[in-house]
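Colleague: Sequence and predicted structure, then a few things I'm wondering about:
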Amino acid sequence: MTNSEPDLPPGSVRTERLLLRPFTLDDLPAYVRIRDEPSVRDWLRSPDEPAAIIAERSLRHFMDEWRLRGYGPWAVVDRRTGELLGHHGLRYMPDFDGETEVLYTLSERVRRQGIGVEAGRAALAYGFGRLGLGRVMAITLHDNLASRGVMERLGMTYRRDATHRGLPVVYYAIDRAEWQRQAA
């Protein structure tokens, strides 16, 4: 991972294959297409609202998080093609006692290629290194085994069952000391 460089927007990170940067409104058309993919709608349990409305609300929320907190979910961009692949990064979770979540949604086309783990490692390094967080957590639906696999490959461990927005979820976490031991 390479930290911020002069030619990147503030908060951006480059990895081997990815540019992770704050979203802009220019990302909206591509993000709508991703949010409209069947498996994205299924796993995120999107309501019956059109994908365009959900995508714009999410994108604006992500942009607001960067302005308010100095971090938030990144736009995941393929460095080779410039294509938007999804979102990944950190989000403040007031309904989980103000913890910070690593969250991600990637286009169906690029799953199972290690992109979630590559971006996740960058997010953890950003959270523990730049932001000085003590813990990063993640949640997903019980049966989302692919997402749980990403969490486990990031070194996160299952801690408990929880509820989020009325849905039963599993709660995974990694503390700074655990991350430092694994990164050494």
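Modeller: On my side now, so go ahead.

Colleague: Every contact and neighbour count from this point should use C-alpha atoms.
Modeller: Fine.

Colleague: Ala183: neighbouring residues, count only.
Modeller: 10 (other Cα atoms under 10 Å).

Colleague: wait, I meant Ala146
Modeller: If we define neighbours as other Cα under 10 Å, then Ala146 has 12 of them.

Colleague: Where does it sit: helix, strand or coil?
Modeller: Of the three states, Ala146 takes helix under DSSP: H, G, I helix; E, B strand; the rest coil.

Colleague: how far away is it from Arg45?
Modeller: 16 Å (Cα to Cα, to the nearest Å).

Colleague: do Arg17 as well
Modeller: On the measure of Cα to Cα, Arg17 and Arg45 end up 29 Å apart.

Colleague: more crowded one of these two?
Modeller: Arg17 (16 against 11).

Colleague: Would you check how far apart Ile174 and Asp161 are?
Modeller: Counting by Cα to Cα, the gap from Ile174 to Asp161 is 16 Å.

Colleague: What number of residues are in the vicinity of the residue nearest to Arg148 when sequence neighbours are not counted?
Modeller: Nearest residue to Arg148, sequence neighbours excluded (Cα to Cα, 6 or more residues apart in numbering): Thr140, at 7.2 Å. Thr140 has 24 neighbouring residues, counting by other Cα under 10 Å.

Colleague: Please compare the first structure with the one that follows:
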Amino acid sequence: MLETKRLLMRPLTGDDFADYAAMMADPQVAGGLAESVGTSPADAWRSLALFIGHREIRGYSHWALVEKATGRFVGRAGPWRPHGFPGLGVGWCLAREHWGRGYATEAARASLSYCFGELRAPEVVSVILPGNVRSIAVAERIGHRHLRDVQYGGRTVHLYGQRARSTPD
């Protein structure tokens, strides 16, 4: 579990399903993701189960983002490396009513720090759909730069990322 100034980042659970499904039912939210996902409750169930299963397999995954001030579910963010992914990634997805508040950047920074500190990653990447200017802006705010375009999930996507800062001995 992680905490930021405004967010509690805790493991996703089945209890998050109603909020998660509501978030994923929004075509603007689901349509901005590099992974091709649908907007039905069944699609949301499979997506949530994928993140929970990823934690079981890899030992890390996206966390549920909970607004400290209200206890409301905001979205998900965290480290990610499913089969076929082009490296250890950091991703984020927020319910639209929480866009524009800086939560994605706050969660992405904490996730990036976790990847470099706890997971000792030499590089962390983010896969972003071309045209998703909001996610590109988040990636750039956390220090990512466009590395190249890659094929992922049958589409061409932008690969943003950065290497760990080396410290002198």
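Modeller: Thanks, I have it. What you are looking at is a predicted structure, and each value in this text was computed from that prediction instead of being measured.

Colleague: quick one: TM-score?
Modeller: Superposed pair, TM-score by TM-score structural alignment, normalised by the length of structure 2: 0.92. Supporting alignment: 166 aligned residues with a Cα RMSD of 1.6 Å.

Colleague: before we move on, the earlier item: ok, Ile174 and Asp161 of structure 1, which is more surrounded?
Modeller: More crowded of Ile174 of structure 1 and Asp161, by other Cα under 10 Å: Ile174, with 21 against 14.

Colleague: those strands in structure 2, which residues are they?
Modeller: 2-3, 7-11, 63-67, 73-80, 89-94, 123-128, 145-152, 155-163 (DSSP state E).

Colleague: Can you name the residues that contact the corresponding residue of structure 2 for Arg135 of structure 1?
Modeller: For Arg135 of structure 1, the aligned position in structure 2 is occupied by Glu123, per TM-score structural alignment. When contacts are counted by Cα atoms under 8 Å, 6 or more residues apart in numbering, Glu123 of structure 2 touches 87-88, 116, 161-164.

Colleague: quick one: Glu123 of structure 2 from Arg96 of structure 2, how far?
Modeller: Counting by Cα to Cα, the gap from Glu123 of structure 2 to Arg96 of structure 2 is 29 Å.

Colleague: Please render the strands of structure 2 as JSON lines that adds distance to Ile52 of structure 2 to the earlier fields.
Modeller: Below are these laid out as JSON lines (distance: least, Cα to Cα, whole Å):
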{"stretch": "strand 2-3", "distance to Ile52 of structure 2": "17"}
{"stretch": "strand 7-11", "distance to Ile52 of structure 2": "8"}
{"stretch": "strand 63-67", "distance to Ile52 of structure 2": "9"}
{"stretch": "strand 73-80", "distance to Ile52 of structure 2": "11"}
{"stretch": "strand 89-94", "distance to Ile52 of structure 2": "15"}
{"stretch": "strand 123-128", "distance to Ile52 of structure 2": "19"}
{"stretch": "strand 145-152", "distance to Ile52 of structure 2": "21"}
{"stretch": "strand 155-163", "distance to Ile52 of structure 2": "24"}
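
Colleague: wait, what's in contact with Ala77 of structure 2?
Modeller: Contacts of Ala77 of structure 2 (Cα under 8 Å, 6+ apart): 62-65, 90-93, 104, 107-108, 111.

Colleague: how close does the residue most central in space within structure 1 get to Asp36 of structure 1?
Modeller: In structure 1, the residue lying closest to the centroid (Cα atoms, centre = their mean) is His88, at 2.5 Å. Applying Cα to Cα, the value for His88 of structure 1 to Asp36 of structure 1 is 17 Å.

Colleague: same check, this time on Pro22 of structure 1
Modeller: Counting by Cα to Cα, the gap from Pro22 of structure 1 to Asp36 of structure 1 is 21 Å.

Colleague: What of Arg111 of structure 1?
Modeller: Using Cα to Cα, Arg111 of structure 1 is found at 16 Å from Asp36 of structure 1.

Colleague: okay, these two: which has more neighbours?
Modeller: For Arg111 of structure 1 and Asp36, the more surrounded residue by other Cα under 10 Å is Asp36, and the numbers stand at 18 against 13.

Colleague: That one matches what in structure 2?
Modeller: By TM-score structural alignment, Asp36 of structure 1 lines up with Ala25.

Colleague: Once you drop chain neighbours, what's closest to that match?
Modeller: Using Cα to Cα, 6+ apart, the nearest residue to Ala25 of structure 2 is Thr39, at 4.3 Å.

Colleague: go on, Leu12 of structure 2?
Modeller: In space, Leu12 of structure 2 is closest to Ala64, 4.9 Å off (Cα to Cα, 6+ apart).
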